[in-house]
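>>> curious how this folds, go ahead:
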Amino acid sequence: MFDDTLIGGEGSDTIIGGQGDDSLRGEGGNDSIDGGIGNDILNGGAGADTIDGGDGIDLLDFSEATTAVEVRLYTNSGALNDAAGDTYFNIENVVSGSGNDKLIGDTAANMLDGGEGNDFFSGREGNDTILGGLGADTMFGDAGTDLIDYSTATGSVEVRLYNTLGSLNEAAGDRFFGIENITTGDFNDKLIGDGVGNVLDGGAGSDFFSGREGNDTILGGLGADTMFGDAGTDLIDYSTATGSVEVRLYNTLGSLNEAAGDRFFGIENITTGDFNDKLIGDSVANVLDGGDGDDFFSGREGNDTVLGGAGADTVFGDAGTDLIDYSDATGSVEVRLFNTRGSLNEAAGDRLFGIENVTTGDFNDKLIGDAVANVLDGGDGDDFFSGREGNDTIIGGAGDDTIFGEAGADLFVVSAGFESDVIFDFDEAEDRVDVSAFSSISDFDDLVAISSSNGQDLTFDFGAGDVLTLINTSINDLSDANFIYDVPA
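Below is the predicted model of the structure:
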């Protein structure tokens, strides 16, 4: 497979690319250009050209044009100057030149780069990326989740999605409609969102962010950034940091590497990268995701969720009802709240203090609670549960689970596809089973009908391979009080 560069002459040429990422130029004439397989760059030049990108992500290149062109991917047609009379097939991306161009996408995810000039863009369907360049551009993202990209700007820009206006350098005079996300370059930029969930990426530089309404994601990059999440549940994302960061929401300060000098207001959630990071929440419910590395977490007040990732993490839930989340683990984990320790894979070396609830993934996990009320959710897999003291809730998920509620009034949750679970110490006086996921079970009589005794043990067969066994339990010792049903409103 080779990457070909093929250039036609002033006549009407037929140019066919191969299986590589080809560069095909028709020059003058009414050319027929076929990119074939690969991510090709296609330039018809002057004339009424027929251009087929073929397979791959293909670029229609008018970057050398000095007069306006119109490209309408949704109708497969071009107009004006070098694009006049053109027909396009299987083109995803378009670059135009220094004229006042009109670029309209189609149902795919298009990249539309207008170069210089006062350009008009319409992304139509698809998650599109628009690069306006210099000039007062008008940009319609239309359907999909669309991005304005100023990452190559030559100076600071200001982008205000809420009032559809841009200013300074490449953004000067720009208008935005139906745009969700912004990326800027390595200057001191101002990025302000609107009423939807925006992703605001400021690149390097001392940037200012205001998410406004919506659940926004802010990437500050290098530089002392000021970030206002405003309304909604907002996230600061340091997942691409080049070193350790410290983020302290409670006093609005960041430090180290990409977080150095950052200030945070109205931010709820944090994601960091694969270094040894420090994440401290505040008085609201925070989601603190440390990525890999030996991270330190302090949730402070609020019902917090902590994702430690790989590495020996130290986790303080502090006040509130806090969750340690291993649902994305790549293998089995063991979590023992009673002695504050984790082991195996993502939980290896973890220390857990003031954590009430545990969620694990789809492997064969071991979840052991402590003296308070725990929620232990094992996901799928053949899991082992021990609630210990406290009024615990145990959720086995799919798989053959081994369950000990131990002391306290415990709740065991089963749902369709749970397979074969065994509860070894069901206490008829205070324990319950939540069978509300089974619409066919509405009262105790329905449970009696699917029950059977096997020696001293009681089995409920819900069908489709879902069997719940209560060790040393008789149906005669149970009642409606031991179950939660699906009761129509």
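>>> please count neighbours and contacts with C-alpha atoms only from this point.
Will do.
>>> for the one helix or strand Thr271 maps to, name the packing helices and strands.
Using DSSP states H and E, Thr271 maps to strand 269-272. Strand 269-272 sits against strand 235-238, strand 287-289, with contacts defined as 3 or more Cα pairs under 8 Å, 6 or more residues apart in numbering; DSSP states H and E.
>>> can you put those in a markdown table and add distance to Phe384 and mean neighbour count?
Converted to a markdown table, the helices and strands packed on strand 269-272 look like this (distance: least, Cα to Cα, whole Å; neighbours: other Cα atoms under 10 Å):
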| stretch | distance to Phe384 | mean neighbour count |
| --- | --- | --- |
| strand 235-238 | 34 | 23 |
| strand 287-289 | 26 | 25 |
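>>> for Ile368, find the nearest of these.
strand 287-289 (22.4 Å; Cα to Cα).
>>> let me know the next secondary structure element after that closest one.
For strand 287-289, the following helix or strand on the C-terminal side (DSSP H and E) is strand 296-298.
>>> returning to what we had before: reformat the helices and strands packed on strand 269-272 as a markdown table; add distance to Phe89.
Shown next, in a markdown table, are the helices and strands packed on strand 269-272 (distance: least, Cα to Cα, whole Å):
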| stretch | distance to Phe89 |
| --- | --- |
| strand 235-238 | 38 |
| strand 287-289 | 44 |
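>>> so which of these is nearest Asn181?
Across these, closest to Asn181 is strand 235-238 (Cα to Cα), at 14.0 Å.
>>> which elements pack onto the closest one?
Using 3+ Cα pairs under 8 Å, 6+ apart, strand 235-238 is in contact with strand 217-219, strand 269-272.
>>> can I get those in CSV with distance to Val71?
Rendered in CSV, the data for the helices and strands packed on strand 235-238 read as follows (distance: least, Cα to Cα, whole Å):
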stretch, distance to Val71
strand 217-219, 33
strand 269-272, 40
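>>> please tabulate those strands in TSV, including the columns distance to Asp457 and mean neighbour count.
Shown next, in TSV, are those (distance: least, Cα to Cα, whole Å; neighbours: other Cα under 10 Å):
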stretch	distance to Asp457	mean neighbour count
strand 217-219	52	24
strand 269-272	47	24
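>>> between those strands, which one is nearest to Thr129?
strand 217-219 (17.4 Å).
>>> what's the first helix or strand after the closest one?
strand 226-228.
>>> name the helices or strands packed onto that next one?
Partner elements for strand 226-228 (3+ Cα pairs under 8 Å, 6+ apart): strand 208-210, strand 263-265.
>>> what's the most buried one of the ones you listed?
Most buried of those, by mean neighbour count (mean count of other Cα atoms under 10 Å): strand 208-210, with a mean of 22.
>>> circling back to that earlier point, TSV for the helices and strands packed on strand 226-228, including distance to Asp113?
Below are the helices and strands packed on strand 226-228 laid out as TSV (distance: least, Cα to Cα, whole Å):
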stretch	distance to Asp113
strand 208-210	25
strand 263-265	33
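>>> so which of those gets nearest Val159?
Closest among those, using Cα to Cα: strand 208-210, at 9.9 Å.
>>> can you list the helices and strands that the closest one packs against?
The elements that strand 208-210 packs onto, with contact taken as 3+ Cα pairs under 8 Å, 6+ apart, are strand 190-192, strand 226-228.
>>> sequence B follows; please return its structure for comparison with A:
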Amino acid sequence: MSYVETVQGSADSDNYQFNLGDGELVIDEVSNNPGAEDVLRFGEGILPWELEVRRQGLDLHLVHINGTDSVVVRNWFSSTDASATFSTDSTLERIEFFDGWLWTPSDIALLGVTSRGSEAADRLSGWSGNDHMFGEGGNDVLDAGAGSNRLYGGAGNDVLKVSATATYNSLEGGTGNDTLIGSHNSDTYVFNLGDGVDVIKELGSNTDAVDTLFLGPDITPGDIELRKVGQNLEIVHHNGADKVVVSNWFSSTGSAAAFSTTSTLERIMFANPGSEWPQQQEWTLQNIAEMGVVSRGSEGDDTLMGWSGNDHMFGEAGNDVLDAGSGRNDLYGGAGDDLLKVSTAAADNYFEGGAGNDTLIGSHNNDTYVFGVGSGVDVIKESGNNSGAEDVLLLDSSIYEPWDIELRKVGQNLEIVHSNGTDKMVVSNWFTSTGSAAGFSTTSTLERIVFTNSGSDWTQQREWTLQNIAEMGVVSRGSEGDDTLRGWLGNDHMFGEAGNDLLDAGSGRNSLFGGDGDDLLKVSTAAADNYFEGGAGNDTLIGSHNNDTYVFGVGSGVDVIKESGNNSGAEDVLLLDSSIYEPWDIELRKVGQNLEIVHSNGTDKMVVSNWFTSTGSAAGFSTTSTLERIVFTNSGSDWTQQREWTLQNIAEMGVVSRGSEGDDTLRGWLGNDHMHGEDGNDVLDAGSGRNALFGGEGNDLLKVSAAATDNYFEGGAGNDTLIGSRNSDTYVFDAGSAVDVIKELGSNSGTVDYIQFGAGIDEGDLWFERSANDLVIRSLDGSDQVSIADWYSRTSAKVEVIQLVDGKQLLESQVQSLVDAMASFGVAPGETVSLSAGQQQQLDMVLAANWV
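Take a look at the predicted model:
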């Protein structure tokens, strides 16, 4: 056949011959008769694999590889769009090759038809059969329709798509930012280094369909980060320029999202698995779920939502929200005030808030929180309540020593506070309540606090368990104002600081420091081994039924101890600190039912409430409210052998009672007393024991019980009544003492009572006379006198010895000699004594004979 550029076929069978070198043959076939068969025969030298079957519009092009020979069959396709089929009129039924090869339309459909674009922007449409599409340069649209198709976008920002019914498609966007739209069946997407940003829109929903992303040989697993951005999965190369976005990979944008049943890819395959990935060349959905996906924020404020599987979330700068949902998750807030949270069902989570004040919300399972210098103020809201769950706080290497950390109870929270004063971790609701009966919460605590840097002194223990924390105790700190601090049922260290504070440590072993101000420090009765230091101000310290230690010193003010210790073997101690240097700086006083430990400076004292069993003079030491020891921490110059006072020491030393400038009633106790009425008309009742009573000015009544022994009475100025015991008593009378009355009860064998006259009084100054049954010893002018009641009516009322300062004594048996001698001079009772020289000479002889 000779060369024909265009050939018009008939409605019947036509034969077309094309040989190598014929140029271009255009066939316009119109066969439509039944049974008609049109045939194209290629001559010698043209082989099937040397031809490319192309579609251009409605036409089929058979193009030889020499670039000059081709056959065009017009209107081979039924339409120009991607839904086109073979035309029933214009196709050739057979294409024959000289070597016996044969192509039918079915063979061509199976081999696929090629569409090629230009360097410009092209719109290429395939057909309902298989396609091979090449966009080449420019921003192209490649629409392959149905069939099994291969699409290559080439350079430019291209759209590559197939119909939903297409199957076994391969889409390769090439360089540029491309959009690849898959089918309901198996699709393969190819991405190479340098391809830019490609978007996959996958529709696969047919059972057993497997969609694959194939990453080229220059991409290894170590180069790739899988990210969740909204509802999409981004496969991001570390070069920052290349990534694949799979649209709607996740079922929603929220943190409860799962893998979509239609839009995921079942596999991501690596042409180069990399040196670190020798055994695995692909990531399945299960692999991706296990590895987890990444969410990354920007330098601004971001809200990042994970999914129901594993997440790795990075907020970066800004005030971010990171919500990882369930799964196993790592959350890094970065700089800014961030919220990091997971669902209660999440497990094995890791939280690192970063710089800024962050809130970290954990799960019901294992959670790990990280904190260090520069982290700011972070808050943990932990809700772990699953059996066996363990929550851990990791203190990073910037925290070098355990003493850099202080554990504080603030309300219901535990604060892990760094010594720099700016960084702390707050664990919300660590305690069951804000009150002092609070325990550790069963849901909101962390089971361990771990030091990742052991520190120089921490080689044996690098973590604190709940038991360690309970033993170490937690701290409560007040402010410069008035605070109410409540501890818990474990050990507490409480510091009120300034202000009028309430410190309630509850049970446990506790240390309470009130600081400045008028404070109330207390523990429960079940607390043990407690330490109280009220500090400056007037403080109240309420102890337990067990061992309590109270500290007092110069500057402490007026503190009150309310001690209730009644457990067997309990020992309560008052420590007098080093500011109290000598024991004589301290005076022990009974005031009502209380014991006051009073410093000589007149401003500082410790009051122990209800030390005595009653306010009366028959009171003993209470079995519940006393302190077993008072200890001097500074031994003092004369205190080298004894640094403490026991109850026995106190009983032997005796306690002091002091009146005021007014009328007082002072009652001692059944032990030794030192009583000072001071001014006013006072009653001093020392009870039993060995006692010293000083009435002071005023008309006073000084008395002891009949069982008291070795008592000392000094009425002082004023008309006083001194009531002695059945044992030895000493009564002191000084010039100016006025009119005193002694009522002596002495009847016990071997007892000796004394009247001692003070300085300036000698035997010549005293006048003895009888007044009814009383013995009166008075001054010569009658201004001072002492009467011994019932001297003449009762032997037990007599005083055995009357003494002068110079040591001279007048015995009871010699008294009557002086009474008789003085009565002979006719001086009326109470009258001023004025004797003649002879009378005085006579009296001096009597005095000399009896005063020895």
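>>> kindly provide the TM-score of these chains.
Taking TM-score structural alignment, normalised by the length of the first structure as the basis, the two superposed chains have a TM-score of 0.36; 227 aligned residues with a Cα RMSD of 5.6 Å.
>>> which of the helices and strands packed on strand 235-238 of the first structure sits closest to Arg341 of the first structure?
Using Cα to Cα, those put strand 269-272 closest to Arg341 of the first structure, at 22.7 Å.
>>> which other helices and strands does the helix or strand just after that closest one contact?
Per DSSP H and E, the first helix or strand lying C-terminal to strand 269-272 of the first structure is strand 278-280. Applying 3+ Cα pairs under 8 Å, 6+ apart, one finds that strand 278-280 of the first structure contacts strand 246-248, strand 296-298.
>>> show me where the stretch 751-852 of the second structure has its helices.
812-823, 837-850 (DSSP state H, counting those that start in this stretch).
>>> which of those is buried the deepest?
For these, the highest mean count by mean count of other Cα under 10 Å goes to helix 812-823, at a mean of 16.
>>> so for Phe316 of the first structure, which of the helices and strands packed on strand 235-238 of the first structure sits nearest?
strand 269-272 (15.5 Å).
>>> related to what we said a few turns ago, need the helices and strands packed on strand 278-280 of the first structure in TSV with distance to Leu6 of the first structure, can you?
TSV is the format used below for these (distance: least, Cα to Cα, whole Å):
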stretch	distance to Leu6 of the first structure
strand 246-248	52
strand 296-298	56
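>>> I'd say Thr484 of the second structure and Leu502 touch.
Yes - with contacts counted by Cα atoms under 8 Å, Thr484 of the second structure reaches Leu502, the gap being 4.6 Å.
>>> so which of those two has more stuff around it?
Each of Thr484 of the second structure and Leu502 has its neighbours counted (other Cα atoms under 10 Å); Leu502 has more, 21 against 17.
>>> distance of that one from Leu576 of the second structure?
23 Å (Cα to Cα, to the nearest Å).
>>> sorry, back to before: wait, which of the helices and strands packed on strand 235-238 of the first structure is closest to Tyr326 of the first structure?
The nearest among these, by Cα to Cα, is strand 269-272 at 15.0 Å.
>>> isn't Arg237 of the first structure right next to Leu219, touching?
For the record, residue 237 of the first structure is Asp, not Arg. Yes - contact criterion Cα under 8 Å: Asp237 of the first structure and Leu219 qualify, at 5.2 Å.
>>> quick one: which of the helices and strands packed on strand 208-210 of the first structure is nearest Thr459 of the first structure?
Checked against Cα to Cα, the stretch from these lying closest is strand 226-228, at 55.6 Å.
>>> returning to what we had before: nearest to Asn357 of the first structure, of the helices and strands packed on strand 226-228 of the first structure?
strand 263-265 (27.8 Å).
>>> other SSEs contacting the closest one?
Packed next to strand 263-265 of the first structure, using 3+ Cα pairs under 8 Å, 6+ apart, are strand 226-228, strand 253-255.
>>> rerun at 10 Å
Secondary-structure packing of strand 263-265 of the first structure (3 or more Cα pairs under 10 Å, 6 or more residues apart in numbering; DSSP states H and E): strand 208-210, strand 226-228, strand 246-248, strand 253-255.
>>> Three-state assignment for Asp445 of the first structure, please.
helix (DSSP: H, G, I helix; E, B strand; the rest coil).
>>> that one: neighbour count?
Residues lying near Asp445 of the first structure (other Cα under 10 Å) number 12.
>>> ditto for Ile405 of the second structure
Neighbours of Ile405 of the second structure (other Cα under 10 Å): 18.
>>> please tell me how far Arg160 of the first structure sits from Met139 of the first structure.
Separation of Arg160 of the first structure from Met139 of the first structure (Cα to Cα): 13 Å.
>>> what's the answer for Asp457 of the first structure, then?
69 Å.
>>> so those two - more neighbours on which side?
Neighbour comparison, Asp457 of the first structure and Met139: the larger count goes to Met139, with 23 against 15 (by other Cα under 10 Å).
>>> check which helix or strand the more buried one maps to.
Assigned by DSSP H and E, Met139 of the first structure falls in strand 138-140.
>>> and the next element down the chain from that strand?
strand 147-150.
>>> run through the neighbouring helices and strands of that next one.
So strand 147-150 of the first structure, by 3+ Cα pairs under 10 Å, 6+ apart, packs with strand 111-113, strand 129-131, strand 181-184, strand 199-201.
>>> tally of neighbours for Ala449 of the first structure?
So Ala449 of the first structure, with other Cα under 10 Å, has 11 neighbours.
>>> sorry, slip of the keys, the one I care about is Gly463 of the first structure.
For Gly463 of the first structure, using other Cα under 10 Å, the count is 11.
>>> that one and Ser451 of the first structure, how far apart?
Distance from Gly463 of the first structure to Ser451 of the first structure, by Cα to Cα: 11 Å.
>>> just Phe176 of the first structure next, same as before
63 Å.
>>> looking at the helices of the stretch 751-852 of the second structure, which is closest to Lys341 of the second structure?
helix 812-823 (98.4 Å).
>>> what helices and strands are in contact with the closest one?
Right, helix 812-823 of the second structure is packed against strand 766-771, strand 774-779, strand 801-803, helix 837-850 by 3+ Cα pairs under 10 Å, 6+ apart.
>>> now those as a markdown table including distance to Glu812 of the second structure?
Below are those laid out as a markdown table (distance: least, Cα to Cα, whole Å):
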| stretch | distance to Glu812 of the second structure |
| --- | --- |
| strand 766-771 | 12 |
| strand 774-779 | 11 |
| strand 801-803 | 6 |
| helix 837-850 | 10 |
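>>> picking that back up, so which of the helices and strands packed on strand 147-150 of the first structure is nearest Phe316 of the first structure?
Comparing those against Phe316 of the first structure with Cα to Cα, the closest turns out to be strand 199-201 (29.3 Å).
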